[in-house]
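Peer 1: Predicted model and sequence follow; I will ask about them next.
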Amino acid sequence: MSLYPRKPDEKNFMKEKSLSDTAYAKEILFMESEAIRNLIGRLDHSFQKAIDLIFTCKGRVIVTGIGKAGIIGQKISATLASTGTPSYWIHSSEARHGDLGRIVANDIILALSNSGETEVVTLLPFVKQIGAKVIAITGNNKSSLASHSDVVLDIGKIKEPCPLGLAPSASSTAMLALGDALALTIFKKRNLSKEDYAFYHPGGDLGRKLLTVEMVMRKNEGNPVADEDMILLDVLTIMTETAGKPGAVSIVDKQNKLVGFFTDGDLRRHLKNGVSFLQYRVKEVMTRSPKVINARCLAAEAYKILKDYKIDQLPVVDGSNTPIGIIDVQDLLEVGF
């Protein structure tokens, strides 16, 4: 039995009163899926040219459109940006009132308009003067937009499955799918890794899983380090004056190699026996051979160490055991662990 009562082009189902709501919805989905399916045969040298232009773009891909096409454009721009292609969206009307200043010659304009005769067209003379290239996604390859674009991606004449045949639906679905095809093909061409992808999604679940220690750790001025022969009172000054007050300090020898770690927890434990230890050299009271982690490790590994050993800070070392950072449990909490 067919999933659909009949093909939408067999009858004017849009005005058919006898169809149930569910059957009617299935016909709509069929028309939208057909609009995407028909795009497959339309991908030709123009699509490849668009890919090449965007891939080699030295500026940004600026997406624009009006109405539903503009909303689809926002999603396409977001997908481009999240997959390694710098992009932002501008409203075609706002562009005519100052936002054109965002566009430079190295940029590419990705303009969406089904008819090819919307307000987007009024931007073209100014974009041409700036020197930016224009890629059009349109359903009318004879339109003004198509005529004045460097590359035309023609989605073809698409029948909208609304009762009046007017509301953008199948056409906007096709635009969205074509935008995904552009963005994801370029993403593949860039050969980015999961770690690269996670860099653009630090707040998401994948981002948390693939964050490295280097992305989260405190370094440079935020990484307190003290010589093993320093008096503890001076070491405490370093701890308290370090930006962010991590509550710990890495202890190094004369070769700048990590030999110990001292934390505010160590301080509290020693205070039970009085304050005379504050004049000791830090090497006499520090924790020797502390737990460490490499900057290239995943932040999730650092989180496990902190959790398993019930500690709040962890020194980060490079391949030669030189402390290059410190990771605090608060740093991991801030990124969602």
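Peer 2: Sure thing, it's come through.

Peer 1: For the rest of this, base every contact and every neighbour count on C-alpha atoms.
Peer 2: Will do.

Peer 1: can you give me the strands for the protein?
Peer 2: Along the chain, the segments classed as strands by DSSP state E run 61-65, 87-91, 108-112, 133-138, 151-154, 225-227, 248-252, 258-263, 287-288, 293-294, 313-317, 323-328.

Peer 1: So what touches the fourth one?
Peer 2: If I follow you right, that is strand 133-138. Here strand 133-138 makes contact (C-alpha atoms under 8 Å, 6 or more residues apart in numbering) with 50, 105, 107-116, 127, 145-146, 149-156, 175.

Peer 1: Just the buried ones from those residues?
Peer 2: Among the contacts of strand 133-138, those classed as buried by 16 or more other C-alpha atoms under 10 Å are 50, 107-116, 127, 145-146, 149-156, 175.

Peer 1: before we go on, here's another structure to hold up against the first:
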Amino acid sequence: MKLTKNIKTSAIEVLQKESDALQNLINYIDDDFEACVEAILSSTGRVVITGIGKSAIVAHKIVATLNSTGTPALFMHAADAIHGDLGMIQEDDFVICISKSGNTPEIRVLVPLLKRLGSKLIALVSNVNSYLAEQADFILNATIAEEACPNNLAPTTSTTVHMAMGDALAICLLEARGFTSEDFAKYHPGGALGKQLYLTVSDVIPKNQVPIVSLEASLTEIIVEISTKRLGATAVVDDFGKLQGIITDGDLRRMLQSGADIKHVSAKEIMTLNPKIIAKEEFAIRALNMMKNFNITQLVAMDGENVAGFVHIHDLMKEGIV
């Protein structure tokens, strides 16, 4: 089969057309978009998203994004709506209808039924002069110059901008609601992402013993504490249990190489002052970021002014957040 153009050239043209369309979409973030966001925010209902064909697939994605960012949403297939699925729509719900042309037969049948239910109708369309746009309470304008398909037929650019407009809507709602990473974690408890958002240092440190020596501890005591607790380091505390420093196996090697009198050396002479610490209530992902920033492998976890334990990078690797 003979190709009419270079494969790379064809791929670049597709991406360029879609990129241009996305850039142009910025021009359509207008007062109607803002009013749409404000109306959804003030509503006690959900967002029902409907479409047919490729638009239905885009609708599924936007529903998933809204649900995970604090806006209750559900999908209704435009063809199934007239066969019973209209029953899922409640009085205060908003309905987003996605359609490139805004004039498909299914949309023409569905829209009057939605209006009869009293639902607020949002049109996500690429044709603002369409039947759907004319009937809608709000228009999310996703006009495109052309599809990326060489025949200007296959939904490509249109589905890309529709999805992007859905993302813009979801994130505006997220920010307006003050939706935080902690809120996000409630809806994403599984996998590595979930652990990054909810796993705390206190969830990790109970798995480790707590290596601690006094300021006057001998070299033998230090070595035994580090080796038996298997974390490569020990905290050094004063008589009141307050953290004074840390001794790592690296500190021991440097001390031995210095030719110090190992018979009389004590912890206070070896320790590194002002060790890197983290509160046990902090998220484990912050501990990981601190280790990366300081190029270290462990942090002293603190319970107020007291040593609660150590969090080691191996602990975070085992939890799957590295």
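Peer 2: On my side now, so go ahead. Not measured: the values here are computed from a predicted model.

Peer 1: TM-score for the pair, please.
Peer 2: The pair, once superposed, lands on a TM-score of 0.62 when counted by TM-score structural alignment, normalised by the length of structure 2; 212 aligned residues with a C-alpha RMSD of 2.2 Å.

Peer 1: follow-up on the earlier one: who wins for proximity to residue 198 of structure 1 among the strands of structure 1?
Peer 2: Of all the strands of structure 1, it is strand 87-91 that lies closest to residue 198 of structure 1, at 17.4 Å by C-alpha to C-alpha.

Peer 1: what range in structure 2 matches that closest one?
Peer 2: The alignment of strand 87-91 of structure 1 onto structure 2 (TM-score structural alignment) spans residues 73-77.

Peer 1: Equivalent analysis for stretch 252-271 of structure 1, please.
Peer 2: So stretch 252-271 of structure 1 is aligned with nothing, judged by TM-score structural alignment.

Peer 1: Pull out the buried residues from that stretch.
Peer 2: Of all the residues in stretch 252-271 of structure 1, those buried under the rule 16+ other C-alpha under 10 Å are 252, 256-264, 267.

Peer 1: Equivalent analysis for stretch 137-147 of structure 1, please.
Peer 2: For stretch 137-147 of structure 1, burial by neighbour count (16+ other C-alpha under 10 Å) applies to 137-141, 143-146.

Peer 1: ditto for stretch 287-295 of structure 2
Peer 2: Applying a neighbour-count criterion of 16+ other C-alpha under 10 Å, one finds 287-288, 290-291 buried in stretch 287-295 of structure 2.

Peer 1: will you turn those into TSV that also has secondary structure and distance to residue 214 of structure 2?
Peer 2: Compiled in TSV, the buried residues of stretch 287-295 of structure 2 are given as follows (DSSP: H, G, I helix; E, B strand; the rest coil; distance: C-alpha to C-alpha, whole Å):
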residue	secondary structure	distance to residue 214 of structure 2
287	helix	25
288	helix	28
290	helix	26
291	helix	25
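
Peer 1: Closest one of those residues to residue 178 of structure 2?
Peer 2: Nearest to residue 178 of structure 2 out of those is residue 287 (C-alpha to C-alpha; 24.9 Å).

Peer 1: what about the nearest residue to that closest one once chain neighbours are set aside, which SS state?
Peer 2: Distances taken as C-alpha to C-alpha, 6 or more residues apart in numbering place residue 278 nearest to residue 287 of structure 2, at 6.9 Å, with adjacent residues excluded. Here residue 278 of structure 2 is strand, with the state taken from DSSP: H, G, I helix; E, B strand; the rest coil.

Peer 1: is it true that residue 278 of structure 2 touches residue 303?
Peer 2: No. With contact defined as C-alpha atoms under 8 Å, residue 278 of structure 2 and residue 303 do not form a contacting pair (9.0 Å).

Peer 1: shared neighbours, the two?
Peer 2: Counting by C-alpha under 8 Å, 6+ apart, no residue touches both residue 278 of structure 2 and residue 303.

Peer 1: how near is the closest residue to residue 83 of structure 1 other than its chain neighbours to residue 194 of structure 1?
Peer 2: Residue nearest to residue 83 of structure 1 in three dimensions, not counting chain neighbours: residue 187, with 5.7 Å by C-alpha to C-alpha, 6+ apart. As judged by C-alpha to C-alpha, to the nearest Å, residue 187 of structure 1 and residue 194 of structure 1 stand 11 Å apart.
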